[in-house]
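Enquirer: Below are the sequence and a predicted model; questions follow.
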Amino acid sequence: MVSESADFKGSGGGEKNEPAFGDRVRSAVIWRSGSQIFAQIITWSVTLVVIRLLDPADYGLFAMTQVIMSFLAFLNGWGFASALVQSDSVDPFRIRQAFGLLLLLNAMLAAVQLLGAPLAAAYYGQPQVADLLRVQALIFLATPFIALPEVMMSRTLDFRRQALVNLVAALAGAGTALGCALAGLGVWTLVYAPIALFWTRAIGLTIVSRLLVWPSFDFRGCGQIVGFGSAVLFSQLFWLVQSQSDVFIAGRRFEPHALGLYAEALFLAQIFMAKFVPPLNEVAFPAYSRIKDDPAAMRWSFLKTVRVLMLVAAPFYCGLAVTAAPMVETLFGTKWLGMVPYIQILSLALIFMTVQILFAPVNNALGKPLVTMLSSLGGAILFPTAFLIGAEWGLIGIAWAWLVAAPLLFLLSARMTGPRLGISLWQVARAMLPGLAPALVMAIAVALADRWLLGPLALAAPIRLTLLVALGALLYTALLWLLEREAIAEVMRLVIRRRPPAADATG
């Protein structure tokens, strides 16, 4: 997804040309995304069992704790460590400084969560929330041993060893979740499984990276780390305000069962954006950082990423919206059918969010994290305002708030990043169109077929779901072949072997 012909600065700071750079990027994407897919297959296989054993109220309580965890986690220092990726060179002392900063921040966060747990429980009116938060503080203690090895391996585009550790961690988390659910531990299942996953990653990454260094708490001369990291930190803070304010607002107004239905609908709708796009961004940030002095390569790479991603994301979201009812009944059971209206609305909103989050690694690689921060600030204003208004119509109003705020934030981010990247909003829209237009036509056809053909037959949910998915896949493939044949060829070139155009391709 990044131009293969670009010059880049190596870890030693010297400028050099590396013809195999594109192959390294492609390998990094395959390992990072491939491992994510396999890890999610493992996780979802167990989740489908666990979700049938637990109650929506368990997920509602867990969602309340995640708001607190997320608001504290933005201070975990990951952004400071990320400055090591963007830098042209690093020395051992800076690595020790970053590790010391990570240890200090995360120990403080664990202490704050332990002491503040009763306050969170009082806010929600749920005493059990305090006990859950106290145990979840263990996650912060694992973070330094994940962040530093991951950042240093990402700097060299070494995602193979990360991928293997992530797969082992996924197995550890899934095994813990299944065991706890079968043992009848209820909501504690959702607490112990992430702890097992995080600590397995911490131990595994520390071993494979061989990066167990002695921390330094002498922070003199680390201005670049703090400056870059502070902008990333505030971006994360504003993103958390944007993404967690719905549950924060709803948790005080609605009972855990209803909140659990909404929270799981949001989780399901966000699967693609939350699980598959971040791994691509993890590769994109160091890759963009290598070609940051080549504007043509940056433009070409970004628009290519949008085009290819939407070829997969658009049919996923549109298909999810029109198959939500039989899918929920088939995978989760009838007690979860209350999720369906939320899924249908949220899926459409997340089309815009999926593209919007692609702007961050571009800005950060260009050394402009302030642009990302200002965009996130816009989201932190737009979304809570929309949620407060939407909450007057219940949880369905909060879902509709997503569909209003998401396109507005996309437009804001595109207008802020476009001039720095040298692209227009129209060029971004054109890059989205090859995937989005056929997906919308497919979704309309599938919805009509479901209503007028399959509906009167009263088929069992699994059969109905299978037929709708098959019809959607057939229609989408046919439409791409008829209307966007070049898009298919583009994906094939990306997977097999592709070269960027010699000149600047901005469209």
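Expert: Looks like it came in fine.
Enquirer: Only C-alpha atoms from now on, for both contacts and neighbour counts.
Expert: Fine.
Enquirer: I'd like the next helix or strand past the longest helix that the chain contains.
Expert: Longest helix in the chain, counting residues (DSSP state H): helix 295-331. Counting by DSSP states H and E, the element after helix 295-331 in chain order, helix or strand, is helix 340-356.
Enquirer: Give me the helices and strands touching the helix or strand following that next one, please.
Expert: Using DSSP H and E, the next helix or strand after helix 340-356 towards the C-terminus is helix 359-365. In terms of contacts (3 or more CA pairs under 8 Å, 6 or more residues apart in numbering; DSSP states H and E), helix 359-365 is packed against helix 277-290, helix 369-390, helix 395-421.
Enquirer: Would you mind finding the most buried of those?
Expert: Most buried of the helices and strands packed on helix 359-365 by mean neighbour count (mean count of other CA atoms under 10 Å) is helix 277-290; its value is a mean of 24.
Enquirer: Can you give the distance of that helix from its chain's centre?
Expert: Relative to its chain's centre, helix 277-290 lies at 13 Å (CA atoms, centre = their mean, to the nearest Å).
Enquirer: tell me what that helix is packed against?
Expert: strand 7-9, helix 21-53, helix 78-86, helix 144-155, helix 359-365.
Enquirer: Go through the helices and strands packed on helix 359-365 and name the closest to residue 113.
Expert: helix 369-390 (22.8 Å; CA to CA).
Enquirer: list the helices and strands that closest one packs on?
Expert: So helix 369-390, by 3+ CA pairs under 8 Å, 6+ apart, packs with helix 223-253, helix 359-365, helix 395-421.
Enquirer: The structure to be compared is supplied as follows:
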Amino acid sequence: MKERVGDNIRSGMFWTFMERIGTKIVQFALQLLLARILVPEDYGLCALLLAFINIATVLVNSGLNTALIQKKNADSLDFSSVLYLSLGISIAIYVLLFFISPLIAEFFNDTRLCELMRVLSITLVIGAFNSVQLTVLYRKMQFRKLFIANLSGMIVSAVISIGLALMGYGVWSIVIQYLVNRIVITITLFFLVRWIPMLEFSWIRIKSLFNFGWKCMASTFLSTIVTDIYTAVVGKFYTKAQLGTYDTGNKIPSTVSETFTSSLGSVLFPAFSKIQDDIPKLRGLVVKSNKVSSFLIAPIMLALLATAHPLVTILLTEKWIGAVPFLQMACVLYAFYPLHVANIQAINAIGKSGTALNCEIQKKIVDLGFLALMVHFSIYWVALGRVLTSIISLWINMRPNVKFLQYKVQSQIRDVMPTFMIAILMCAAMCSVNLMQFVNTYVELIVKLIIGGIVYFGLSYIFNRKTMLYVFKIVMKKNN
């Protein structure tokens, strides 16, 4: 059983990572191209729109999708009931957003938000059906199909978006990209998954799933709404151009980290759920997850921090140089994300969604406290507040697993400490290059990356060899 779960995780991680990295590469390339055509204000407008859409998406899902994955004997009646309820909620929220969009536009002093909101909100209805398709794939751990669908959606929508941007449609090119992407993914999965809902509905099944799912929904809702409150506050207190640079600086490290972290979470939750009654095995998987994810993400984040200035100059041009400090602070924040994910997914997998909700409430109180304090200083202090919150939140997420998994906080820190110490030394070595004079930023970037690679892998081989060899073994192993 343990070997089969391990094989599923390795195979799932491979295809999920391929899906994430494939779509993120296309998405990142799209962002770079659009950033050269559009202006920071366009990205600021889009960030405000997505703040509302993200919150609405959580309400549409209602945590029932997570409950379906966690439920051992879910059947067609469960899936069909969740679909019809999600569709009903999505339509209701769309109608609400349609009518309040003028008020949103008035609040942020930009009439363009009204029509943009009404069009982008259509993704909620499409996403309701798509979310159940994804749940079917996650339960069966058929991540190869997800890879095909998401990559197809991203490529088609990217081509259309670039064309619209070149024709001068501005922020509309970003909005249409999101809409087309969701449509293509849903259509593709319809043929790949071949799941058709039954004409049946059960409130009893919904209530049963909701008993678990509402806590997951509340946790996700709190996380989403606080993140989007940051966006709304920055958009209200500062200019939309400042919001654009703040959001773009955050997106580069978040794209990299969440590519891996979301892949990890998508695979770990169903895998953890399968062995939820075997605490020693579950603890062992969490230990391996922490070590492997930190070994991969920590050096990438700190390398991005060290190369932020030349990277932004090369990829986004000088007009985006204001995004550099936000990028650097976000790199510190996202370096810890895989540890957050492993701990929370383990808590949910053993059915302790109430504990996960309590953790989320505590974290968001801290988060909003820092926001209320920092917003009165400057936008840079707002970004710094998010970093400090992330560090405190990590301790909050780790603490319950002292009881549930007998995995102490100090043990978790000790497991990843060698990786983080080596990554910090690597970053310091890369930053020391700033004292040198270079012909151009391309040479500076290349030299920093070479030095970083030599230092990180050299020190890892000496001081963290066991973890390094284990990661290489996973990477080299053939996946089915």
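Expert: Perfect, I can see it now. It should be emphasised that the depicted structure is a prediction, and the values quoted were computed from it without experimental measurement.
Enquirer: TM-score of the superposed pair?
Expert: Overlay of the two chains. TM-score (TM-score structural alignment, normalised by the length of structure 2): 0.96; 478 aligned residues with a CA RMSD of 1.6 Å.
Enquirer: now the helices and strands packed on helix 359-365 of structure 1 as TSV including distance to residue 448 of structure 1?
Expert: As requested, these are arranged in TSV below (distance: least, CA to CA, whole Å):
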stretch	distance to residue 448 of structure 1
helix 277-290	30
helix 369-390	29
helix 395-421	22
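Enquirer: before we move on, back to that, please name whichever of the helices and strands packed on helix 277-290 of structure 1 is nearest to residue 124 of structure 1.
Expert: Between these, helix 21-53 lies closest to residue 124 of structure 1; by CA to CA that is 23.1 Å.
Enquirer: Just tell me the aligned range of the closest one in structure 2.
Expert: Aligned using TM-score structural alignment, helix 21-53 of structure 1 spans residues 5-37 in structure 2.
Enquirer: Would you mind listing the buried residues in the matching stretch?
Expert: Within stretch 5-37 of structure 2, the residues that count as buried by 16 or more other CA atoms under 10 Å are 5, 8-28, 30-35.
Enquirer: Now do that stretch: distance to the chain's middle.
Expert: The answer for stretch 5-37 of structure 2 is 11 Å, by CA atoms, centre = their mean.
Enquirer: With stretch 382-398 of structure 1 instead?
Expert: 23 Å.
Enquirer: just to revisit the earlier point, need the helices and strands packed on helix 369-390 of structure 1 in CSV (columns: distance to residue 309 of structure 1).
Expert: CSV is the format used below for those (distance: least, CA to CA, whole Å):
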stretch, distance to residue 309 of structure 1
helix 223-253, 22
helix 359-365, 13
helix 395-421, 16
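Enquirer: Just list the residues touching whatever residue of structure 2 lines up with residue 323 of structure 1, thanks.
Expert: Using TM-score structural alignment as the criterion, residue 323 of structure 1 maps onto residue 307 of structure 2. Residues in contact with residue 307 of structure 2 (CA atoms under 8 Å, 6 or more residues apart in numbering) are 430-431, 445, 448.
Enquirer: Mind putting the helices and strands packed on helix 277-290 of structure 1 into TSV with distance to residue 179 of structure 1?
Expert: Formatted as TSV, those follow (distance: least, CA to CA, whole Å):
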stretch	distance to residue 179 of structure 1
strand 7-9	48
helix 21-53	9
helix 78-86	31
helix 144-155	25
helix 359-365	38
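Enquirer: between the ones you listed, which gets nearest to residue 407 of structure 1?
Expert: Of those, the one closest to residue 407 of structure 1 (CA to CA) turns out to be helix 359-365, at 14.3 Å.
Enquirer: matching residues in structure 2 for the closest one?
Expert: Against structure 2, helix 359-365 of structure 1 falls on residues 343-349 (TM-score structural alignment).
Enquirer: from the middle of its chain, how far away would the matching stretch be?
Expert: 16 Å.
Enquirer: With structure 1 overlaid, how far apart is it on average?
Expert: Once fitted to structure 1, stretch 343-349 of structure 2 is off its aligned match by 1.5 Å on average (mean CA distance after the TM-score superposition for structure 1).
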